[in-house]
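J.: my questions are about this predicted structure, shown below with the sequence.
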Amino acid sequence: MGRWEPDARGRLEQAALVLYAERGFDQTTVEDIAVRAGLTKRTFFRHYADKRDVLFAGAGVLQERVLDAVTGAPRTSSAIGAVAAGLEAAAGLLQDRHEEASARQAVIEANPELRERELVKLADLARTVAEALRTRGVPDRTATLAAEAGIAAFKVAFTGWIGQSPPPDLAPLIHEALDDLKSAVSDVR
């Protein structure tokens, strides 16, 4: 067993995605993942609390990247402009992970419990983006609307992105979704 080879965390993530695709999420155990990665269950639990965490481990990094970009957007940016900057940062993080993101999303879509957790993750991201906008002086309701609309645009763009092979750049897809949103409300008074 190669338990002292480098990148145990990456090997566990890769093994989990392969097994979830082969057997399904519910039929895969922590032990299965550890064995496939050439590691022990104990090593698995040093990195993850449970087998769901393998799919959601990057959420903190993604949120941090988005928030840094929202906070660092030019002061002259509109609320949705600052959100767009955050979503571009997310695109930069995900762009080279198309295959992994597609496999991860397929596992999530096949399991209602995981879909719920994904929605909670995105709602938390919207909440923290709205708070970042408020610290920029954006009024409460505008901050909430911009954050929620931005996350909705991101979800639409992400779904389109993972559905394409070879993958296009994700950032332009996000901007297209934001433009579609503008068009959808252009005649609203």
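T.: Sure, I can see it.

J.: make it CA atoms for all contacts and neighbour counts henceforth
T.: OK.

J.: can you give me the helices in the chain?
T.: 8-23, 30-37, 41-47, 53-56, 59-72, 79-94, 98-109, 112-135, 140-162, 170-184 (DSSP state H).

J.: got those as a markdown table, with mean neighbour count and distance to M1 columns?
T.: Shown next, in a markdown table, are those (neighbours: other C-alpha atoms under 10 Å; distance: least, C-alpha to C-alpha, whole Å):
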| stretch | mean neighbour count | distance to M1 |
| --- | --- | --- |
| helix 8-23 | 18 | 12 |
| helix 30-37 | 20 | 8 |
| helix 41-47 | 14 | 12 |
| helix 53-56 | 18 | 21 |
| helix 59-72 | 19 | 30 |
| helix 79-94 | 23 | 31 |
| helix 98-109 | 17 | 25 |
| helix 112-135 | 17 | 31 |
| helix 140-162 | 20 | 34 |
| helix 170-184 | 17 | 38 |
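
J.: take a look at this one as well, against the first:
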Amino acid sequence: MSRWEPNARGRLEQAALELYGERGFEQTTVKEIAKRAGLTERTFFRHFADKREVLFPGDSPLRELLVGTVAEAPASAPPIDAVAAALEAVSGLFQERRELARQRQTVIAAHPELQERELIKLASLSSGLAEALRLRGVTEPAASLAAEAGMAVFRIAFARWITEDGGPDFSVFVHESLDALKAVTAGR
């Protein structure tokens, strides 16, 4: 085995998701993940603290992109529009990752402790959005309401996106869910 392997993190992620699907999360070991990826356990631990981190990476490009997009939205944008722009921006992160996202959600859905961790992650994303809105001068409760509404849109759009084989891009589901939210709040 060579000392340097390209895309080690991606290979480890793919191997872990395959094994979680085949054997179950609890039954899969780090050693098996590394072996499936053609890497060492040491390499695994360079990329992930433990096997849960494959599903919930500590460094979250998703959070960074959501918060950064809200921060960069035009000053005149209403809070929900700034959040909508952030949700649209994350679509690029999901391109060509639908199958991985589907595998990840299947593993999470099968384990209550992973479901709890997913809820904590979503709450953290919402908190980040609310803080970014407050930094833009949005007061409470508007900042928290817009952030929570945005995360509800995200969850619904994401759930629809991963169930549609070859369906529309994630951003289409975001737009549809935002339109539905606006219709609900307008009383239509």
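T.: Looks like it came in fine. Only a predicted model underlies this, so the values are computations on that prediction, with no experimental measurement involved.

J.: that older thread, which of the helices of the first structure sits closest to G2 of the first structure?
T.: Closest to G2 of the first structure of these is helix 30-37 (C-alpha to C-alpha; 8.4 Å).

J.: can you pull the contacts of the one residue sitting closest to the centre of the second structure?
T.: Central residue of the second structure (C-alpha atoms, centre = their mean): L62, 5.9 Å from the mean position. Residues counted as contacts of L62 of the second structure (C-alpha atoms under 8 Å, 6 or more residues apart in numbering) are 90, 93.

J.: separation between it and A143 of the second structure?
T.: 19 Å (C-alpha to C-alpha, to the nearest Å).

J.: a markdown table for the helices of the first structure, including distance to G2 of the first structure?
T.: Output for the helices of the first structure, formatted as a markdown table (distance: least, C-alpha to C-alpha, whole Å):
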| stretch | distance to G2 of the first structure |
| --- | --- |
| helix 8-23 | 10 |
| helix 30-37 | 8 |
| helix 41-47 | 12 |
| helix 53-56 | 20 |
| helix 59-72 | 28 |
| helix 79-94 | 29 |
| helix 98-109 | 23 |
| helix 112-135 | 30 |
| helix 140-162 | 32 |
| helix 170-184 | 36 |
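
J.: which residue sits closest to the equivalent of G128 of the second structure over in the first structure, ignoring its sequence neighbours?
T.: Alignment note: G128 of the second structure maps to T128 in the first structure; criterion TM-score structural alignment. The shortest distance from T128 of the first structure to any non-neighbouring residue, by C-alpha to C-alpha, 6 or more residues apart in numbering, is to L67 (7.6 Å).

J.: aligned to the one you found, what sits in the second structure?
T.: So, by TM-score structural alignment, L67 of the first structure is matched to V67.

J.: quick one: contacts for its match?
T.: Contacts of V67 of the second structure by C-alpha under 8 Å, 6+ apart are 86, 128-129, 132.

J.: and what of A171 of the first structure?
T.: 87-88, 91-92.

J.: ok, now with 6 Å
T.: Counting by C-alpha atoms under 6 Å, 6 or more residues apart in numbering, A171 of the first structure touches 88, 91.

J.: now which residue in the second structure aligns to it?
T.: Using TM-score structural alignment, A171 of the first structure sits opposite S171 in the second structure.

J.: and that match, how far from T139 of the second structure?
T.: Taking C-alpha to C-alpha, one finds S171 of the second structure at 28 Å from T139 of the second structure.
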